[in-house]
Every structure is written in C-alpha cells, then in structure tokens.
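>>> pasted the sequence and its predicted model underneath.
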Amino acid sequence: MSKLDVYQQLRQNDNYIYKLIQLPPQLQSHLSKLKNNLQLKSTNNGNVLLVTEDKTFKLRQNNQSNTILLMRHENDKLIGYDKCFYQYELNEILGKIINSSDIDIPIYENEKSIQKITKKLTKQQLFNLSPCSKFEFEKLWIEMNYINIENQVFKISNNLITEILYDLITFLISKNKLEEFRKEDIEISYDSNLVNSIFLNFTITTKDNKYKLNDEKIINWFGINELKKLKIEEENQIKLNDFYLNWKSSLPSFYNVSLSITSLRGNYLTKTINKIEFIKYVPLENLSQDPIIKFKQLILIEPIWKYDEILYFFSDFIKSGKKIDSIILKYGKKKKIGSKFIVCSR
C-alpha cells in the first residue's frame, strides 16, 4: 500500500520567491536542448519580453485564485504550494527593431553624413534596445536598410538605395546576368558596405551559392517611390494609367518585369471619377498603430474605400488572428455593390 506524508508549513520560507510560468512548446524545446541563451527585454510601453536566439515571447500576467501546485519531492513525497495568485503566460510575437522615431538614427546620404554625427549608436546598442531576438534583428537589419559604418548605425537614404539598385540592375543587364550571378560578379562604384546591404535586401539565393534579383521586391520599391512623389501632386492623386507609365519609366531600361498595382496594396487607394480611375497615395508613417484610430484616420482621408484595399492597411492586425470586420462594423459600414464590397463611414 502506498504511503503519503502530510504536513503543513504555516510560514513561507523567506529565502525563496515562487512564480508560476507556463512554457509554450517552442520554449520547452529550446530548453530541452540545454541552451541557456535566454534574455529578458522590455518595450517602451512596459511589456516584458523573453527572447531566445531566434524567437520573441511576450510575458503576460494572469491573475487567479485557488491554485495548488503539487510537486514531486525526494522519496516519492509530494509538496503542495498554494500561494500562486497569478501565473505568467509566454506568447510568441513577431520581434521588431525599435522604432527609429524613438531613437536618433541618422540617414546616410554620403560620406559627409559621418562627419555630422555627435552621438554614436552602435549596432549592439540598437539590438539591446530592440524587442526582438538576434535572428530576427539580423533579418530586419537588412530589410530596413540599416548599415554599420565606423561603428555607427545609419539608415541608408531612399534616394541612395534607388540609385545603387538602379546601377546594380543596369550592370547585370549589361553583363547578361539577370537570371543568375555570384556576389563577386558585382562591380559598381559604391562603398562595399552599401552594395552588400542592398544586395542582400533585393536578391534571393539560388543553388550553388548563386543569386538572382528579387523582382517582386524591386518593383515594389520603385512603385512605392513613385507613389511618394504624389505628395506634390494636386490632391495627392494621379490617373492610374499615368502612374503606370511613371512606374515603368522609373525602372532601368531593358528590365522587363510585369507591373500590378495590387502589389502595392497598403500604400494607396483607387477611386473612379467620371469613368476615369485615379490612384491616391496614403503615407503609412502618418497613420496610427492603433487599429481603431487608424480606421478613423483612413475614413477621414477618403469616406468610401474598396474593401480589398483598406484591408491591407491592417495586415499586422489580421496576422495576429484578429478580424478587421469587427472594427469596420463598429465604427463604419460594409456594403456590397454588385460583386464587390465597399467600406464607408456611418
């Protein structure tokens, strides 16, 4: 017959503080491999994060009552503990580099940009400030066009990126190497750090350690740059056919790729005036991160939206598993006209 020792400890041992943490499967797998590279970070709004080498988890406190923990002790004894009035949940989130508006990251235009620096921010310091893992940081570092020059973080200017990218494509066309090339094949007259950064951002790896241009990403870059030029147009809009002509003209000669305005969704809206279709640029940087405030801002910009166009302004919200229709139906209206839906104000 099994035997169970029962006793009560009326006073908690002051030498210890017990906290209950629920570990997700990804973190259990990480710990089972005896990896100890866990790091605690925090966000600007006070959230606590736990990061591994490649994943980011948000710590969330759930208050509770009547919890008893039963733990196996030596000699098959059970220890009960009932002082856990809350538990911590760890939910995986997408890591991000800290917003450049929250810290002073200078724009790199040319060598004179280095001379203007008064206070340095190193790449390691930027990582320490960013709510993300090391793997996510390195990936985002390239995607966001950051560069490390003389141990100082810079963000490459849009004009310089466009200039180098244009010359890179032109060079590959001249050497008939658009389909496949090696990194060492590139010979354009820019700083090697700049070329390498843009090369990694706008190419994809093929077999045998070779590369090819990421056409989709490149045409999106040039397309969004053309959209940004609409800021100086009357009412921030232009005929859609004229925009296509400008977009095509901005690309290097003989770089033959198909263009589709839908690839730029989340940066524009279209509307028909007197049977002519117009496109209007909507700057993302002017919109709130809060989905409710963002929806209200978009309705102020344009009272009637195509449903499939407004949807792309909430891609992060939708990726988190939430439904944008809940906001639309609460703060606006969704109507069906013909075979398509529109969104408008109440």
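Nice, thanks for sending it over.
>>> could you use CA atoms for every contact and neighbour count after this?
OK.
>>> next, count neighbours for Glu233.
Glu233: 12 surrounding residues under other C-alpha atoms under 10 Å.
>>> oh, I was asking about Lys120
Neighbour tally, Lys120, other C-alpha under 10 Å: 15.
>>> contacting residues for it?
Counting by C-alpha atoms under 8 Å, 6 or more residues apart in numbering, Lys120 touches Asn151, Gln152, Val153.
>>> what's the local residue count around the second one?
Around Gln152 there are 18 other residues, counting by other C-alpha under 10 Å.
>>> spit out the contact partners of it.
Contacts for Gln152 (C-alpha under 8 Å, 6+ apart) come out as Lys120, Leu121, Thr122, Lys123.
>>> may I see those organised as JSON lines, with secondary structure and distance to Thr272 added?
As requested, the contacts of Gln152 are exported to JSON lines (DSSP: H, G, I helix; E, B strand; the rest coil; distance: C-alpha to C-alpha, whole Å):
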{"residue": "Lys120", "secondary structure": "coil", "distance to Thr272": "49"}
{"residue": "Leu121", "secondary structure": "coil", "distance to Thr272": "48"}
{"residue": "Thr122", "secondary structure": "coil", "distance to Thr272": "49"}
{"residue": "Lys123", "secondary structure": "helix", "distance to Thr272": "47"}
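>>> could you pick out the buried ones from the residues you listed?
Among the contacts of Gln152, the ones that count as buried by 16 or more other C-alpha atoms under 10 Å are Leu121, Lys123.
>>> biggest separation within the contacts of Gln152, which pair?
Within those, Lys120 and Lys123 form the most distant pair, 9.9 Å apart (C-alpha to C-alpha).
>>> shared neighbours of those two, anything?
Here Lys120 and Lys123 have Asn151, Gln152, Val153 as joint contacts, going by C-alpha under 8 Å, 6+ apart.
>>> separation between Gln125 and Ile142?
Per C-alpha to C-alpha, to the nearest Å, Gln125 is found 17 Å from Ile142.
>>> the more surrounded of these two?
For Gln125 versus Ile142, neighbours defined as other C-alpha under 10 Å are more numerous around Ile142 (17 against 12).
>>> comparison target below:
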Amino acid sequence: MTFTVYNQLSHSNDYVYKLIQLPSELVEYMKNEPDKPLQFKAPTNVKTQLAICTDTTTYNVRQMNHSNTQLLMNDMAINKAGHTLAHTSMANPAMQLLGIGLASYIYELSEVAGYIQTGDLPVYEGISSDLLQATKSVADVRDDSTVAPKSFLSEWHALGGSTVDGKAVVLSSKLITEVLHTIISLMIAEDIESFKIEKMAVVVAEQNKLFTRDIVDTVASKFSTTKEDVYSLDTERVAKWFGIETLRNQKTAFTEKELLLAWKASLPPFYNASLDVKLLYGHFCRPSTDQIRYLRLESLSGNLHTRIKEMFQMVKEWEYDEFLPFVLSFVPASKKADSIILKYARKKRVGRKVFVCPR
C-alpha cells in the first residue's frame, strides 16, 4: 500500500496540536460512554499539575520528552481537521496524508487517586473555631479539585472533609478522634457491629450536640466500609488512626514497646484491635535502633533528591519497608520503586533485612 504524504507549510497561531497517549481503558470509555464526562482539570494552587477525569477515574498528565520529533498526520480519508489540498486532486483521499504539526513530546497518562485542594480551607476544631474565613461550599471544592466526580466524596471524607453551617471545612485530628471514640463506645454499649448514619447521628448528638450529622457522616465514612447504606467500621483503619495519633501526640522518641502500650491505651475501652507497627509505616522514623519518633510526611521537601537527603540526616540507615512510603508518591505507575530510589541511594542486606543508605 502506498500513501502520498504532504506537509502543511504554514500553521495557524490560534491553536497548537498536542499528542496524548491514551490507555486502552480510556479509549474504551470514550467509545462506549460518549455522553459521560471527560474533563481536563487543574487545581488552582498547583501550576504544574494537570489531570484528565472521567466520571470514575482520574489520570495524571505527565509530559514525556522525545529525542526525536514526531510528525502529526491528518488522514485525508477521515479528515477530522477539515483540511483541503488545493494543489492536488482529492480523487483518492484514502491514499493521502497531510502533516499538520510536529511534536517533540507526548503526554503520558497514569491512573491516580486524585487530588483535592484543602490548603485554603479552615480546620474545624469545634465550638472555638472561627468560620469567618470559610467561603467555599463542598461543590466549590469539588470543582477546584482534580478528582473524578464519583470518587470525590470518598476522597473528601478520607481527608476529614465535612460541612459546618453550609461551609466546607477540614475536621481537626483531635475532633475526628473524639467523634470516632464516641461512635465506637456507643457500638460497644449497644453490642452492634454496624449502623445506619441517621440513627447513629442522633445518639452521637445526644452525647455532644456539636457532633452534627455531617460530622458523624465524615468520620463514619472515613473509617468504614458501606453496603446498602449500612456502615461497618474497618478495624485496621481505626487501629492505624489511633496509632498515628499516639505518635503525633508524643513529643519525644520512645521505644517500640512504649509505643504499643500507649497505642493500646488510646483505644476506647473494650475495643479489640490487632496492633502492628507495620500499620504506621510512613509516619515514623527510628533516630536510633530502639527508638521511634513521629515524622510528618508533609514536613519533608517536595523534591525527591532533597527529601532523601533530609531523611538520611535524620536516620543514617532506613529499613527498606519503612523508607518506601516516604518516596512512593514520586514513583510513576509504570516503573518499579527501586528504579527511582537507586538514583539517590543504595540498598544493602543485613541478615534477612534490607536497608537503604546514602550512596
């Protein structure tokens, strides 16, 4: 088969062609769900972040530069661009291609959890909170965030997002703990393993009128699995939360045994949960062999190389499994973690354990 190829010599300044590599599942979505949403979205406070959202899935858009330039072709048989070839016959357009642009890079898509912009929202701590600075509704937050519409609510609740007097807020860690403690205590007292929000919200409000239905819904959704509007607390999620709070509230380093004792004591009375330090990976470091100290992920640099340097300044050698959660967000879905980590650090094995240390 032979094609005649032409090149467009002049181009409009009104637009530029971009090349996007679509994953197969997104192609199927576009074919099978033509009436469903497909949006480019970018958060207002992050200039370098761009995403494509379907109704259920969020894809991060990442620019991949090429060593060679690609020629973008318009198939004249299809001719979606509406071009004409004035100097040649269009008698057989099926055999004609028109070069309409050059691309030295391509946009690669990878599925991500999505990003909800909460930095400009007030943290609600209860009656003492000042909501004068709260100007956004939950709908405003959803519109400003790069997250698929059907995934927004679960992601919002996972962040502690809620509504107070019609305004979008983020519940403080202390308030979340108090509400969760109340819910668990009521479930133990009533000997129930699941509940519906409407009923639980009423009995929780009897304990503390500040715990509104919206707040109870946020906390219950954050720590539960749901089926037909029935909520069941996820024991592992609950245990992890109380463990992180135990670390956060401890001002000095302590031993692993002391952590486990304090963690157990923080749980509501008679609540049984399996406690394992592995649940807390990504929230602590070991300044010495027998010591554990809280490490807030957000306190580290947003640059991978700088972050790893900061981590080695705190701890000279990290156990691999304890190191990984702090750098995982920098690893593209298409790559293995080691391909990124080993650019800035090295691994070594001591007995059965694997450690990460400076190069």
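Thanks, I have it. Computed from a prediction, not measured in an experiment: that's the story for all the values here.
>>> please state their TM-score.
After superposition, the two chains reach a TM-score of 0.83 (TM-score structural alignment, normalised by the length of the first structure), with 332 aligned residues with a C-alpha RMSD of 3.1 Å.
>>> sorry, back to before: out of the shared contacts of Lys120 and Lys123 of the first structure, name the ones that lie in strands.
Counting by DSSP state E, these place Gln152, Val153 in strands.
>>> can I get the shared contacts of Lys120 and Lys123 of the first structure in a markdown table including distance to Gly95 of the first structure?
Output for these, formatted as a markdown table (distance: C-alpha to C-alpha, whole Å):
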| residue | distance to Gly95 of the first structure |
| --- | --- |
| Asn151 | 23 |
| Gln152 | 22 |
| Val153 | 19 |
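>>> for the stretch 101-250 of the first structure, which segments count as strands?
Ranges of strands in the stretch 101-250 of the first structure, per DSSP state E, counting those that start in this stretch, are 107-108, 146-149, 152-156, 203-205, 211-213, 237-239.
>>> which part of the second structure lines up with the first one?
Same thing as strand 107-108 of the first structure. Mapped onto the second structure using TM-score structural alignment, strand 107-108 of the first structure spans residues 123-124.
>>> can you find the partner of Arg296 of the second structure in the first structure?
When the first structure is aligned by TM-score structural alignment, the residue opposite Arg296 of the second structure is Pro283.
>>> and for that match, the neighbour number?
Counted with other C-alpha under 10 Å, the neighbours of Pro283 of the first structure add up to 14.
>>> any idea how many residues pack against the spatially closest residue to it that is not a sequence neighbour?
Among residues not flanking Pro283 of the first structure along the chain, Asn267 sits closest, at 6.5 Å (C-alpha to C-alpha, 6 or more residues apart in numbering). Neighbourhood size, Asn267 of the first structure [other C-alpha under 10 Å]: 20.
>>> wait, isn't Asn267 of the first structure in contact with Leu287?
No. Contact criterion C-alpha atoms under 8 Å: Asn267 of the first structure and Leu287 do not qualify, at 11.0 Å.
>>> from Gly126 of the second structure, how far out is Lys251 of the second structure?
For Lys251 of the second structure, the distance to Gly126 of the second structure equals 24 Å [C-alpha to C-alpha].
>>> these two: which is more packed in?
More crowded of Lys251 of the second structure and Gly126, by other C-alpha under 10 Å: Gly126, with 14 against 10.
>>> shouldn't that one be in contact with Lys174?
No. Using C-alpha under 8 Å, Gly126 of the second structure is not in contact with Lys174; the gap is 9.6 Å.
>>> can you find the partner of Leu259 of the first structure in the second structure?
Going residue by residue (TM-score structural alignment), Leu259 of the first structure aligns to Leu275.
>>> could you do Tyr268 of the first structure as well?
Using TM-score structural alignment, Tyr268 of the first structure lines up with Phe284 in the second structure.
>>> over to Asp167 of the first structure?
Aligned counterpart of Asp167 of the first structure in the second structure: Thr182 (TM-score structural alignment).
>>> for that match, what are its contacts?
By C-alpha under 8 Å, 6+ apart, Thr182 of the second structure lies in contact with Val204, Gln207.
>>> find the residue closest to the residue nearest the centre of the second structure in space, skipping its chain neighbours.
In the second structure, the centroid-proximal residue (C-alpha atoms, centre = their mean) is Ala113; its distance is 4.2 Å. Using C-alpha to C-alpha, 6+ apart and skipping the chain neighbours, the partner closest in space to Ala113 of the second structure is Thr58 (6.5 Å).
>>> surely Asn7 of the second structure meets Gly99?
Yes. Using C-alpha under 8 Å, Asn7 of the second structure is in contact with Gly99, at 4.4 Å.
>>> surely Glu28 of the second structure is within a helix?
Yes. Checked against DSSP: H, G, I helix; E, B strand; the rest coil, Glu28 of the second structure lies within a helix.
>>> check the gap between it and Leu50 of the second structure for me.
22 Å.
>>> superposed on the first structure, what's the mean shift for the lengthiest helix in the second structure?
If you go by DSSP state H, the second structure has its longest helix at helix 173-190. Once fitted to the first structure, helix 173-190 of the second structure is off its aligned match by 0.5 Å on average (mean C-alpha distance after the TM-score superposition for the first structure).
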